[in-house]
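[1] sequence first, then the predicted structure:
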Amino acid sequence: MELDREHAAALDWTRIAEGPDPVAVGIVERMGYAQGLSAVKSGKGLSQREMDARERWLGRLAKLRPFEYECLDKLGIWLLIPSDQEWPAGLDYLGNNRPLALWARGDVSALSQPALAVVGSRDCTRYGARIASNVGYEFASKGIVIVSGGAFGIDGHAHRGALAADGRTVLVSAAGVDRVYPSSHESLYKEVVAGKGAVISESPVGAAPHRFRFLARNRIIAALGLATVVVEAPFKSGALSTARHAMEIGREVAAFPGPIDAPTSVGCNELIRHGATLVTSHTQIAELIEPIGVNPLADDAFFSPATDGSDQVTRRLIDALPKHGGAQLADVARIAGVSMPEAMEGMAKLKGQGKVSYTDGRWKLAGEISLPRRYCE
């Protein structure tokens, strides 16, 4: 694989700087990757703050060996920078804390699709494993990419739930994309890459999974997801770090509650206490990411964006109906903000589809959405 001048320079930036590095990102944004790297080597054109940061890059620059580009084709590795079409737009919300570049294996188109981050304890319970698998399955089957860290416990179950649905999942690694950590997850990595998903990292090929890289990659997981769901987490947990990053950039954070005396649920309960949304089903999670077109009231409309004006009217009519009992048509029309003729036509359409019913002069939903059996077993 041949890289242009900017991508080649970006590759070297990831080899000398560790993320998040706002000074390095600032240089790149001002000068570009190639010119910025030349400035670091020469020491010319840098501010005092950048000169101070340069000292920590020079040690690696001095020992930087020529990169063997043939390994990119051999291993099917991509290098993405913000100008690339596949660059995840969500990362830009990190500002100067964004990754300098992304290394990736697999189908990089998964990075531009709507995604949900699912994280939690490595030492999860059977309850947590079941919930993580179900959430991964439900959302992946509806076209949402499941993002997690590939670790033991909740991460692994969320990835496998998505794979079981023949859906997409993105594994954000704390090591180079050519390395598997934990090593026992080799089959999981292979399934993700072989399927419609991707393994990504801001660290270069060959990078070891050091502790600080686990903490750094949490911001990437948070930024990739439209929302972050914490299934189980102890009080001190990388999952809580991910949740904090999500909150800092304005992302929705949800948590499944657990027993107050269960160590694996203390973190989730604390998150809820401090503002995270309590969720107990995938439909409640769907409400947090509704702007992408979610309609949690019916599976066949779960991710069906409106294609014409009448579809928008019927969706608004459904939203205007009370969760329990019924309402007169005039009240539904008023709440939905549509005219009476539009309401009459829309309700007739919904009644024909079996989504609403009309009894004793009142309209109501034809049935309540119940939690799938998998959640309750």
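    Perfect, thanks for sending it. Numbering: from 1, shown residues only.

[2] for the rest of this, base every contact and every neighbour count on C-alpha atoms.
    OK.

[3] quick one, helices of the stretch 51-200 of the chain?
    For the stretch 51-200 of the chain, the helices defined by DSSP state H, counting those that start in this stretch cover 70-75, 126-140, 154-164, 186-194.

[4] mean neighbour count and distance to Ala53 for those helices - can I get that in TSV?
    Output for those, formatted as TSV (neighbours: other Cα atoms under 10 Å; distance: least, Cα to Cα, whole Å):
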stretch	mean neighbour count	distance to Ala53
helix 70-75	12	29
helix 126-140	23	41
helix 154-164	27	34
helix 186-194	18	35
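
[5] which one of those lies nearest to Arg105?
    Comparison of the helices of the stretch 51-200 of the chain against Arg105 by Cα to Cα identifies helix 186-194 as nearest, at 6.3 Å.

[6] report the angle between the axes of the closest one and helix 154-164?
    Helix 186-194 runs at 50 degrees relative to helix 154-164, counting by axes from the mean of the first three to the mean of the last three Cα atoms, to 10 degrees.

[7] which helices and strands does helix 186-194 pack with?
    If contacts are counted by 3 or more Cα pairs under 8 Å, 6 or more residues apart in numbering; DSSP states H and E, helix 186-194 sits against strand 102-106, helix 154-164, strand 169-172, strand 198-201.

[8] might you report the residue contacts of the residue positioned nearest the centre of the chain?
    Among the residues of the chain, the one closest to the centroid is Gly225, at 2.3 Å (Cα atoms, centre = their mean). Contact partners of Gly225, counting by Cα atoms under 8 Å, 6 or more residues apart in numbering, are Gly90, Pro114, Ala115, Leu116, Ala117, Val147, Arg251.

[9] please name the nearest non-neighbouring residue to the last one.
    It refers to Arg251. Distances taken as Cα to Cα, 6 or more residues apart in numbering put Ala227 closest to Arg251, at 5.5 Å, once the chain neighbours are dropped.

[10] contacts only, for the one you found.
    Contacts of Ala227 (Cα under 8 Å, 6+ apart): Ala115, Leu116, Ala117, Ala246, Arg251, Glu252, Val253, Ala254, Leu288, Ile289.

[11] ok, second structure coming up, stack it against the first:
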Amino acid sequence: MSLSSSSSLQAWLTLSFLDGVGPRTMARLLQNYPSPADVLAADLLALQSLGLRPATLNVIQRYQQGDVVLSRRLDAVHQWLERPGCQVLCLDSADYPALLRRIPDPPPILYLQGDARLLHDPQLAMVGSRHPGPHGAATARQFARSFTENGLLITSGMALGIDGACHQGALDAGGQTIAVWGTGLDNCYPKRHRALASAIVEQGGLLVSEQPPDAFAQPGQFPRRNRIISGLSLGTLVVEAAMNSGSLITARLALEQNREVFAMPGSIHSVHARGSHQLLREGAHLVETISDVLEVLRLPLLAAIDSASANRPETAPAAPRSPLWPHLGHVPVSVDWLGQRSEMPVERVMQELMDLELEGLVQHTSHGYSRLI
């Protein structure tokens, strides 16, 4: 899609580039003018009567007089659109996702890289702490994989910690995932997730941003990004969140958008669970298994309803024979604590833990030793 082939697209992009014209201001303008092109051609006195700030009026005036910087920005988007898999969706497009269009402040422009058809698939937003506890990332990855296997598309923000684990879980299942960025799609943030971004696109997924491709990270862009994550989705699942977590912003936005909110409980001793517990106190759906989400969203439990699996007797796996196993749980504990509880010398405890790690049954973190999920 090129700018020269669509004057309407060029007008949408131009209006979105003007300082002071955010989603809410643009919505107000389009309530009074038929299209962005009409806004850009409007008399400044008429625009002033709509309550626009002087700074915004000055920007529109500069555009009407010819703005070289703006022309360069449009040319840069034109070049970006020539790349394979890159496209732009405007708010008036028939392909704009219906759920996102319903939120109070839908982004006027969506920059996309990958399979845009995924925007219309049933999605679950999964978010959480950038600094999860010892089991947070593993739990997020496992649940994301299971949701993907059961027909839900996972949408998240590709941040460090829980977000990245959710995207990876979807990829583990051989499925697709949507990553909503707070930066432009030419500036991966965090940089260490460049390989993850490439894997998402290569596996048929989608990268989404409301920022122009060359936009760098700015603090205010990430809370705004969160409304897109929740707005695209049927519900938002908070895997792990402290009280000051940005994930709580996403959950609040989901409530404002009349979407379902889910939260996983955690240890009462963990600061990483306090935000999730607050959501549960406020009425979020408690999640222990994927069926807790699928039933609320009224989606078919593809794996659970398989009659052969449902009627197959389950055999509980044999517990490891290690004398430490009864004293290990999912909350990390120290070597000294294990020695006291098992009445074993430290040297024997260390050997037993090493054997359990080699068998893939135990993990060692900075918090201590615990069973693997």
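    Nice, I can see it. Being a predicted model, the structure only gives us computed values, none of them experimental.

[12] will you turn the helices of the stretch 51-200 of the first structure into TSV that also has distance to Ala17 of the first structure?
    Output for the helices of the stretch 51-200 of the first structure, formatted as TSV (distance: least, Cα to Cα, whole Å):
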stretch	distance to Ala17 of the first structure
helix 70-75	20
helix 126-140	33
helix 154-164	27
helix 186-194	26
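
[13] residue in the second structure matching the residue nearest to the centre of the first structure?
    Aligned counterpart of Gly225 of the first structure in the second structure: Ser233 (TM-score structural alignment).

[14] same question for Phe256 of the first structure.
    Per TM-score structural alignment, Phe256 of the first structure is aligned with Met264.

[15] these two touch, right, its match and Thr289?
    No. Counting by Cα atoms under 8 Å, Met264 of the second structure stays clear of Thr289, with 9.3 Å between them.

[16] of those two, who's got more company?
    Met264 (23 against 11; other Cα atoms under 10 Å).

[17] and the strands in the second structure?
    Here the second structure has its strands, by DSSP state E, at 86-90, 109-114, 123-128, 153-156, 177-180, 206-209, 235-240, 260-263, 285-286, 362-365, 368-371.

[18] including distance to Leu171 of the second structure, could those strands go into CSV?
    Formatted as CSV, the strands of the second structure follow (distance: least, Cα to Cα, whole Å):
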stretch, distance to Leu171 of the second structure
strand 86-90, 21
strand 109-114, 15
strand 123-128, 14
strand 153-156, 10
strand 177-180, 7
strand 206-209, 12
strand 235-240, 18
strand 260-263, 22
strand 285-286, 25
strand 362-365, 23
strand 368-371, 24
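
[19] residues in the first structure aligned with stretch 134-142 of the second structure?
    Against the first structure, stretch 134-142 of the second structure falls on residues 126-134 (TM-score structural alignment).

[20] now do that stretch: everything it contacts.
    Identification of contacts with stretch 126-134 of the first structure by Cα under 8 Å, 6+ apart yields 118, 153-155, 157-162, 231-232, 374-375.

[21] next one: stretch 276-286 of the second structure
    The contact list for stretch 276-286 of the second structure (Cα under 8 Å, 6+ apart) reads 238-243, 260-266, 292-293.

[22] buried subset of these?
    Buried by 16 or more other Cα atoms under 10 Å: 238-243, 260-266, 293, out of those.

[23] map Ala165 of the second structure onto the first structure.
    Aligned partner of Ala165 of the second structure by TM-score structural alignment: His157.

[24] quick revisit: now, which of the contacts of Ala227 of the first structure sits nearest Ile27 of the first structure?
    Within the contacts of Ala227 of the first structure, proximity to Ile27 of the first structure (Cα to Cα) peaks at Ala246, which comes in at 25.3 Å.

[25] the second structure: which residue goes with that closest one?
    Under the alignment (TM-score structural alignment), Ala246 of the first structure maps onto Ala254 of the second structure.

[26] wait, doesn't that match sit right on Ile228?
    No. The pair Ala254 of the second structure / Ile228 is not scored as a contact, 9.6 Å apart, by Cα under 8 Å.

[27] neighbour-wise, which of these two wins?
    Neighbour totals were compared for Ala254 of the second structure and Ile228, and Ile228 leads with 31 against 27 (other Cα under 10 Å).

[28] for the more buried one, what are its contacts?
    Here Ile228 of the second structure is in contact with Leu100, Pro106, Pro107, Val180 (Cα under 8 Å, 6+ apart).

[29] farthest pair within those residues?
    Pro106 and Val180 (13.8 Å).
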